[in-house]
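Undergrad: only geometry, no sequence info:
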């Protein structure tokens, strides 16, 4: 039977890490790469049997690539701390690696925004490459919204990964701040410049695209809140870009 490593990068994820690791306990090992947590993320992970490494933060993609290098086994499943592997997905993963004819697979993901699993707003359909053989894929090195890069054909799993992305408004506000800062760095790296005019224009477009073009209004109250938060994040990304040196 092929062996599986689940890799998780984390920082100050004490509220999430236990349930995340428990959902991955079927794997032959769980690797947690902690980037300077000030809470007890590392100690919780160790108590649950994970192999824990403490490394400085270099960005989502770079840290995931490092976690992948630290994994012992042939097959890798990349899991975020706010995600959970469902029992049905667990069984499908085990079946797949046992009889795999491809090296990379994606999974469907269902994401929560405050109190509702979002069905529209550009969040569905959401397929993300997560299961792969070591050496056949690597993560892009974007500061945020990294993705798995592979030249191989991608297979498709059918069972969902659950993403508790925005459990409450505190998380929404925190992620707007964090992601807008990281997004500004990515824009600067691409040679983009910021201005108040650009910030306002892109924010309005982000709202219109999310709420109308991507049918966010069909997600009800949460769809409107999501569209507003996307617009806010876009606005602050371009404002922060003005002040980046």
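TA: Alright, I've got the coordinates. None of these values were measured; they are calculated from a predicted model.
Undergrad: all contacts plus neighbour counts: C-alpha atoms, from now on.
TA: Fine.
Undergrad: can you pull out the helices in the protein?
TA: Secondary structure of the chain (DSSP state H): helices at 17-23, 41-47, 60-70, 87-98, 169-189, 196-208, 220-243.
Undergrad: contact partners for residue 128?
TA: Residue 128 makes contacts with 106, 107, 108, 109, as judged by Cα atoms under 8 Å, 6 or more residues apart in numbering.
Undergrad: gap between the residue positioned nearest the centre of the chain and residue 216?
TA: Computing the C-alpha centroid of the chain and ranking residues by Cα atoms, centre = their mean puts residue 80 first, at 5.5 Å. Residue 80 is 25 Å from residue 216, where distance means Cα to Cα, to the nearest Å.
Undergrad: a markdown table for the contacts of residue 128, including distance to residue 49 and neighbour count?
TA: Compiled in a markdown table, those are given as follows (distance: Cα to Cα, whole Å; neighbours: other Cα atoms under 10 Å):
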| residue | distance to residue 49 | neighbour count |
| --- | --- | --- |
| 106 | 26 | 18 |
| 107 | 25 | 20 |
| 108 | 27 | 19 |
| 109 | 26 | 20 |
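Undergrad: distance to residue 9 added to those residues, as TSV?
TA: TSV is the format used below for the contacts of residue 128 (distance: Cα to Cα, whole Å):
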residue	distance to residue 9
106	19
107	19
108	20
109	18
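Undergrad: and here's the other structure:
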């Protein structure tokens, strides 16, 4: 029997009964899977407990709101890093599934015994079809790392791993397949993340807002629209991302400019106090 990979998989979930079974089935070769559950009520926990390598940890209530939504992703992820029984960690979402080829690649890296930090390229899946061309490609994230090389995660939303000085990243060769939820769910998801970002930023100076939000987001939106147009105007047999997924993200980028506009945020704080981040 092949020994388990001495690596802890980190997985956040809440009411993911529809997908978590397939996800955990694909992680059977890993020694430990920490499932941080946010008070699921749809059978997610029961499905997870069927898998012998799973350890469930309740999400810390200090980092969730009254609706059991995470308000501090960095702190939540840092808790599972601290709880992990292995120094190698592999980050997987509850609606993803790791391919056998990627499992073999991770096994090879871990068995090599040289600490590292690895970026995974993500390939989106819509209606069962792998998307070849998308304005958001390359979609890359750090997904495999040795905890001795990091200071943990930072930022409450859109969290990122803070690497120690001198640490560089490498790339996994195998792509991670990411099934996307129905496009109709995207506006609510984007709005929730934007609320969190507004709370995190508070009122910023006009100079900083202009440089780091206005100009950056305008460039991002323009770049996305140009890539969307180029993908559709270039003859191809490749599967392209449907517009129902592309355009909501462009709208989210532009909406961020308005929602973080300093006078707007300041007026909301005067009117709503601590709830300003949720008022639109």
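TA: It's in. The structure displayed is predicted, hence computed values, not measured ones.
Undergrad: that older thread, of the helices of structure 1, give the one that comes closest to residue 115 of structure 1.
TA: helix 220-243 (7.7 Å; Cα to Cα).
Undergrad: can you give me the offset of the closest one from its chain's centre?
TA: 18 Å (Cα atoms, centre = their mean, to the nearest Å).
Undergrad: report the inter-axis angle for it versus helix 169-189.
TA: 40 degrees (axes from the mean of the first three to the mean of the last three Cα atoms, to 10 degrees).
Undergrad: tell me the buried residues in helix 220-243 of structure 1?
TA: 222-242 (16 or more other Cα atoms under 10 Å).
Undergrad: do the same with stretch 50-65 of structure 1
TA: Residues 50, 51, 52, 60, 61, 62, 63, 64, 65 are the ones in stretch 50-65 of structure 1 that count as buried (16+ other Cα under 10 Å).
Undergrad: show me which strand runs longest in structure 1.
TA: Ranked by residue count and defined by DSSP state E, the top strand of structure 1 is strand 104-113.
Undergrad: and that strand, how far from structure 2 on average?
TA: By mean Cα distance after the TM-score superposition for structure 1, the fitted strand 104-113 of structure 1 averages 1.7 Å away from its aligned residues in structure 2.
Undergrad: so which elements touch that strand?
TA: On a contact count with 3 or more Cα pairs under 8 Å, 6 or more residues apart in numbering; DSSP states H and E, strand 104-113 of structure 1 meets strand 127-133, strand 154-156, strand 161-166.
Undergrad: reformat the ones you listed as CSV; add distance to residue 148 of structure 1.
TA: Compiled in CSV, these are given as follows (distance: least, Cα to Cα, whole Å):
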stretch, distance to residue 148 of structure 1
strand 127-133, 6
strand 154-156, 11
strand 161-166, 16
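Undergrad: wait, which of those is closest to residue 115 of structure 1?
TA: Nearest of those (Cα to Cα): strand 161-166, 8.6 Å.
Undergrad: based on its surroundings, how many neighbours for the residue in structure 2 that residue 184 of structure 1 lines up against?
TA: Aligned counterpart of residue 184 of structure 1 in structure 2: residue 195 (TM-score structural alignment). If you count neighbours by other Cα atoms under 10 Å, residue 195 of structure 2 ends up with 21.
Undergrad: my guess is residue 195 of structure 2 meets residue 277, correct?
TA: Yes. Residue 195 of structure 2 lies in contact with residue 277 (Cα atoms under 8 Å); the separation is 5.0 Å.
Undergrad: find the nearest non-adjacent residue to residue 127 of structure 1, please.
TA: Spatial nearest neighbour of residue 127 of structure 1, chain neighbours left out: residue 108 (4.4 Å); criterion: Cα to Cα, 6 or more residues apart in numbering.
Undergrad: which ones are touching the one you found?
TA: Residue 108 of structure 1 neighbours (Cα under 8 Å, 6+ apart): 125, 126, 127, 128, 157, 158, 159, 160, 161.
Undergrad: trace the first one over to structure 2, please.
TA: Using TM-score structural alignment, the equivalent of residue 125 of structure 1 in structure 2 is residue 138.
Undergrad: ok, now the last one?
TA: Under the alignment defined by TM-score structural alignment, residue 161 of structure 1 is paired with residue 176 of structure 2.
Undergrad: how far away is that match from residue 29 of structure 2?
TA: 17 Å.
Undergrad: ok, the contacts of residue 108 of structure 1 vs residue 88 of structure 1, which is closest?
TA: residue 159 (6.1 Å).
Undergrad: number of residues surrounding the closest residue to that closest one other than its chain neighbours?
TA: Excluding the flanking residues, the one nearest residue 159 of structure 1 by Cα to Cα, 6+ apart is residue 89, at 4.8 Å. When neighbours are counted by other Cα under 10 Å, residue 89 of structure 1 registers 19.
Undergrad: ok, now which ones touch residue 252 of structure 2?
TA: So residue 252 of structure 2 contacts 187, 190, 191 (Cα under 8 Å, 6+ apart).
Undergrad: restricted to buried residues, select the residues you listed in PyMOL.
TA: Remark: buried members of the contacts of residue 252 of structure 2, expressed as a PyMOL selection using 16+ other Cα under 10 Å:
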select buried, resi 190+191
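Undergrad: looking at the contacts of residue 252 of structure 2, which is nearest residue 112 of structure 2?
TA: Each of the contacts of residue 252 of structure 2 was scored against residue 112 of structure 2 by Cα to Cα, and residue 190 proved nearest at 39.6 Å.
Undergrad: for residue 55 of structure 1, give me its contacts.
TA: 33, 34, 35, 36.
Undergrad: what about the aligned residue in structure 1 for residue 26 of structure 2, neighbour count?
TA: With TM-score structural alignment as the criterion, residue 26 of structure 2 lines up with residue 23 in structure 1. Neighbour count of residue 23 of structure 1, defined by other Cα under 10 Å: 17.
Undergrad: pretty sure residue 23 of structure 1 sits against residue 85.
TA: Yes. Between residue 23 of structure 1 and residue 85 there is a contact under Cα under 8 Å: 5.3 Å.
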